[in-house]
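S.K.: here is a sequence together with a model predicted from it:
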Amino acid sequence: MAARRNIYGRRQGRPLRAGRKALLEAALPRLEIALPADGRPLSPGMLFDPLPERLFLEIGFGGGEHLAWQAAHNPGTAFIGAEYFVTGVATLLGQLQEQGTEVPLRLYIGDARDLMERLPDAVLDRVFILFPDPWPKARHHKRRLIQRETLDLLARLLKDGGELRFATDDPGYLSWALQRLSDHPAFAWQVAGPDDWRRRPDDWPPTRYEAKALKAGRRPAYLRLLRRPRSGAAE
């Protein structure tokens, strides 16, 4: 297998404050997902007991404010957060602690695609990819998360009718993503006009990255796509 292209930047920023470091050390051992060494699939039953009604995945949750909000507003739903940035993991745990949210949650620290490849078919109800690194230089476009291979993975993992949410404030990445999402037979873009992708839905809370983009004069786009029903034929 060819070496996988890195889609992430640095692993950690400033040193963690003592309280956040202690929280990370205390909580992470029971929340972190370790992939089976023998290559076995990773079923929801191995992660959650009891099994949840719904399962959401957020890829690259950053500071965790979106994931924490979704956890507080979706009872009966379990969450997997995949993040490479250790500081973001600690920040998410701090937010959950502050809001007193008890939620079925597991965390994967690393490349989300490694986790996704081990999950079974049709297991996810919703996937969030919000403001990923746009890798704006042409020579880095191969590192963008939205690629045909990743979309194939998402198509396999989402249930029929499951939802993919994608946001970006980078016009070049928006064009790139729209082309690939529109070309993929498994996804149906939920759009009837500009308001459908320029206005954030009520159940889609703001993030710090969105605030930063707006402050800089960049207008984000918010895409919602549904997984088309499987026909039984190869896609």
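M.R.: That came in fine, so what should we check first?
S.K.: can we go C-alpha only for contacts and neighbour counts from here?
M.R.: Will do.
S.K.: can you show me the helices along the chain?
M.R.: 18-31, 65-73, 86-99, 112-116, 148-157, 171-183, 195-198, 208-215 (DSSP state H).
S.K.: can you add mean neighbour count and give these back as CSV?
M.R.: Formatted as CSV, the helices of the chain follow (neighbours: other Cα atoms under 10 Å):
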stretch, mean neighbour count
helix 18-31, 14
helix 65-73, 19
helix 86-99, 18
helix 112-116, 17
helix 148-157, 18
helix 171-183, 15
helix 195-198, 15
helix 208-215, 14
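S.K.: of all those, which one is nearest Arg10?
M.R.: helix 86-99 (9.6 Å; Cα to Cα).
S.K.: for the closest one, packing partners?
M.R.: Using 3 or more Cα pairs under 8 Å, 6 or more residues apart in numbering; DSSP states H and E, the elements in contact with helix 86-99 are helix 18-31, helix 65-73.
S.K.: in addition, the following structure is provided for comparison:
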Amino acid sequence: MTEETERRNFYGRTHGKTLRASQKQYLAEDLGRISLSGVTRDDNPARAPLDLAALTGGRPLWLEVGFGGGEHLVHMAARYPGVFIIGCEPFVNGVAMLLGKVRQAGLDNLVIHPGDVRDLFDVLPDACVEKCFLNYPDPWPKARHHRRRFVTPGYLSALARVTKPGAEFRVATDIPDYVRQTLEEVPPAGFDLVRQAGEGEAWEDWLCTRYEQKALREGRAPNYLTFRRQG
């Protein structure tokens, strides 16, 4: 990625409302166990690639970029116990919410990176991810902020490097202009559009998240885009 891209986050704030006592407990007791080591620059200054065989046990690797409160991530991990999923989310409140869900579900086929997905991209080997999810990303609605969106060349080139040929990339958003930019930017990065659907036509294994529920309450229609990595 360029230096310009590295200075620009695709996410906004990393802290929100004051955490509940239970959420603080989850962070204190569970975050270390479920966090992926060797991702941050402090843990891995040489940026050595992760040992995915040891991490996944040979299972297919999926990735969720920005898992929000963790509903979809936990749903997919529970539905597909034969895969291994990494979730990235810098928002502390969302991480705390996820930890509570994981504890309740008793899952052992997911880990998280509670930070910037670019750090994870740095240490993932080439062509290792078989499916990637981008669900209701920060829309950055102002035109001058569109360069901060995930669907820009810096992020997408990194995603293309770590995804296998034929890998699926799903994008869900309620913002028409985010759909426009996704359709413009993702194909040149090496992905073919295979399906574009609207409300009521989500993926068969889709879980309606709290962000989608909010969009529906406020009259915004969901869009579901499916891309396939070329190669």
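M.R.: Sure, I can see it. In this text the structure is predicted, and so the values were computed from the model without any measurement.
S.K.: got a TM-score for the two of them?
M.R.: Once superposed, chain against chain, the TM-score is 0.90 (TM-score structural alignment, normalised by the length of the second structure); 222 aligned residues with a Cα RMSD of 1.6 Å.
S.K.: reformat the helices and strands packed on helix 86-99 of the first structure as JSON lines; add distance to Ile109 of the first structure.
M.R.: Formatted as JSON lines, these follow (distance: least, Cα to Cα, whole Å):
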{"stretch": "helix 18-31", "distance to Ile109 of the first structure": "10"}
{"stretch": "helix 65-73", "distance to Ile109 of the first structure": "15"}
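S.K.: read off where stretch 143-157 of the first structure ends up in the second structure.
M.R.: Using TM-score structural alignment, the residues of the second structure aligned to stretch 143-157 of the first structure are 148-162.
S.K.: hmm, who's touching the matching stretch?
M.R.: Contact with stretch 148-162 of the second structure is made by 1-2, 5, 8-11, 118, 121, 124-129, 137-140, 181-182, 185-186, 189-191, 229, as judged by Cα atoms under 8 Å, 6 or more residues apart in numbering.
S.K.: please list the members of those that lie in strands.
M.R.: The strands, defined by DSSP state E, take in 129, 191, 229 from those.
S.K.: contacts only, for the residue nearest to Gly161 of the first structure when sequence neighbours are not counted.
M.R.: The shortest distance from Gly161 of the first structure to any non-neighbouring residue, by Cα to Cα, 6 or more residues apart in numbering, is to Arg227 (4.9 Å). Shown in contact with Arg227 of the first structure (Cα under 8 Å, 6+ apart): 155, 158-164, 186-188.
S.K.: and of those residues, the nearest to Leu24 of the first structure?
M.R.: In terms of Cα to Cα, no member of these lies closer to Leu24 of the first structure than Leu164, at 28.9 Å.
S.K.: and that closest one, how far from Thr91 of the first structure?
M.R.: Going from Leu164 of the first structure to Thr91 of the first structure by Cα to Cα, to the nearest Å gives 24 Å.
S.K.: mind listing what's buried in stretch 5-21 of the second structure?
M.R.: 10-11 (16 or more other Cα atoms under 10 Å).
S.K.: which residue lies nearest the spatial centre of the second structure?
M.R.: Nearest to the mean C-alpha position of the second structure, counting by Cα atoms, centre = their mean, stands Val65 at 1.1 Å.
S.K.: quick one: what's aligned to that one in the first structure?
M.R.: Match for Val65 of the second structure (TM-score structural alignment): Ile59.
S.K.: ok, now which ones touch that match?
M.R.: 81-83, 112, 127-130.
S.K.: preserved in the second structure, out of those residues?
M.R.: Retained in the second structure (both residues aligned by TM-score structural alignment, their matches' Cα atoms under 8 Å) from these: 81-83, 112, 127-130.
S.K.: look up how far Gly87 of the second structure lies from the closest residue to Tyr136 of the second structure other than its chain neighbours.
M.R.: Leaving out its chain neighbours, the residue that sits closest to Tyr136 of the second structure by Cα to Cα, 6+ apart is Thr173, at 4.6 Å. Here the criterion is Cα to Cα. By it, Thr173 of the second structure lies 18 Å from Gly87 of the second structure.
S.K.: ok, now Leu216 of the second structure?
M.R.: Per Cα to Cα, Leu216 of the second structure is found 25 Å from Gly87 of the second structure.
S.K.: ok, now Glu199 of the second structure?
M.R.: 25 Å.
S.K.: tilt between the lengthiest strand in the first structure and helix 208-215?
M.R.: Longest strand of the first structure, by residue count under DSSP E: strand 158-168. For strand 158-168 of the first structure against helix 208-215, the angle by axes from the mean of the first three to the mean of the last three Cα atoms, to 10 degrees is 40 degrees.
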